[in-house]
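Student: one predicted model, sequence on top.
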Amino acid sequence: MAKADQIPVRFRIVIEQPVAGVRHSLQAKDDLPLDPKTSLAGEALHFDFPVRFEPGPKFFGDQVRREGPERRFVYIRVGQAAGDHGSPWSRRMKIDIHDIEPALLEQAARGGVLEIIVNGTGKDGTPACATVRATGRRVVPA
């Protein structure tokens, strides 16, 4: 399918309960931090970015990463990896998108924003890292 035939969707990752004072950012295609943000008191962080999809679904976009033939995900960089060289942490959160329900994608394609909500604090109280499972997915008005 040609790029022109792919369906654009607005995505938003919401990091609830991030560790206060720790910088987070999207990972850009060139592996650099993009849109760095820091929660001052544990308030949620929001990262918006465009994605394209086609039936299957298959996902495309500057923030979309691939692993194997089907797995697609987005990285959120944390601490040093997000550009804060004074942070004691250098991590990435891997947030899967390949398993999003087609009905949600279709709803978002009609003009909404597909939100993926994750918890930003690990069980040990430090910033979440590795594969972080979504605690919620929904479409909200644009």
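Tutor: Yep, it's here. For clarity, every value in this text was computed on a predicted model and none was experimentally measured. Residues are numbered from 1 along each chain as shown.
Student: switch to C-alpha atoms for all contacts and neighbour counts from now on
Tutor: OK.
Student: give the closest residue to residue 49 in space, chain neighbours not counted.
Tutor: Leaving out its chain neighbours, the residue that sits closest to residue 49 by Cα to Cα, 6 or more residues apart in numbering is residue 11, at 5.4 Å.
Student: what's the helix or strand for that neighbour?
Tutor: The secondary structure element spanning residue 11 is strand 7-16 (assigned by DSSP states H and E).
Student: who are the packing partners of the next helix or strand after that strand?
Tutor: Past strand 7-16, further along toward the C-terminus, the next helix or strand under DSSP H and E is strand 23-27. The contact analysis (3 or more Cα pairs under 8 Å, 6 or more residues apart in numbering; DSSP states H and E) places strand 23-27 against strand 33-38, strand 71-79.
Student: one more structure, for comparison:
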Amino acid sequence: MKQELALRIQLENPPADVDFSLQKGSGTNYTILQKQRSGTQALVFECTVAVKLGADNQPDFAGVVVQGTPANRFIYINIGKSAGQFDSIWSRRLKIPLKGITTEMIEETTDDSSLVLETKVPGTGKDGGPACGTVKPFNGWYLAANTSSTSSTVP
């Protein structure tokens, strides 16, 4: 049975004056969602994804922001030119892994709408520019209070 799962990604300490967005779609056929310009605060992206149990009895994710193969699902955060900031020197994407989300975590959030699954990821890479590639180290997902309305999330 498919369920909807609320997710929140906090991008911490990104370099200033760079646009970031969620990616909807794949390849060169994508649109940007929730575009935000970095400043002094963390950037927050919220979305919902569909989840069901896969053939291996592990969660499998789907939806307009989900990328990758069943064993390696992730969400892209687009950066600079990739996020529609065409005068930016940056053209990057950051992979936010969905790995590590357990069936127990899914059950808790779907049973209690006051909860959301959240992750915090670094916004700045080793080169001082926006973080890109797969988040490393990735500290995983955890249960957090759902502080926003579901109408502001991406389907």
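Tutor: Looks like it came in fine. All values reported here derive from a predicted model rather than from experimental measurement.
Student: can you give me the TM-score here?
Tutor: A TM-score of 0.89 describes the superposed chains when it is computed by TM-score structural alignment, normalised by the length of structure 1; 136 aligned residues with a Cα RMSD of 1.4 Å.
Student: how about the contacts made by the residue nearest to residue 49 of structure 1?
Tutor: Residue 11 of structure 1 makes contacts with 48, 49, 50, 51, 113, 114, 115, 116, as judged by Cα atoms under 8 Å, 6 or more residues apart in numbering.
Student: now residue 140 of structure 2
Tutor: For residue 140 of structure 2, the set of contacting residues under the criterion of Cα under 8 Å, 6+ apart consists of 99, 100, 101, 119.
Student: rewinding a little: just the buried residues out of the contacts of residue 11 of structure 1, in ChimeraX syntax.
Tutor: In ChimeraX, selecting the buried portion of these, with burial taken from 16 or more other Cα atoms under 10 Å, looks like this:
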select :51,113,114,115,116
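Student: what about the contacts of residue 11 of structure 1, which are in strands?
Tutor: Of the positions in those, 48, 49, 50, 51, 113, 114, 115, 116 sit in strands, assigned by DSSP state E.
Student: on that earlier part again, mean deviation of the strand holding residue 11 of structure 1 from structure 2?
Tutor: Relative to structure 2, and after both are superposed, strand 7-16 of structure 1 has an average distance of 0.7 Å to its aligned residues, where the measure is mean Cα distance after the TM-score superposition for structure 1.
Student: which bit of structure 2 covers that strand?
Tutor: When strand 7-16 of structure 1 is aligned against structure 2 using TM-score structural alignment, it corresponds to residues 3-12.
Student: thinking again about what came up before, export the helices and strands packed on strand 23-27 of structure 1 to JSON lines and tack on distance to residue 107 of structure 1 and mean neighbour count?
Tutor: As requested, these are exported to JSON lines (distance: least, Cα to Cα, whole Å; neighbours: other Cα atoms under 10 Å):
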{"stretch": "strand 33-38", "distance to residue 107 of structure 1": "26", "mean neighbour count": "18"}
{"stretch": "strand 71-79", "distance to residue 107 of structure 1": "20", "mean neighbour count": "22"}
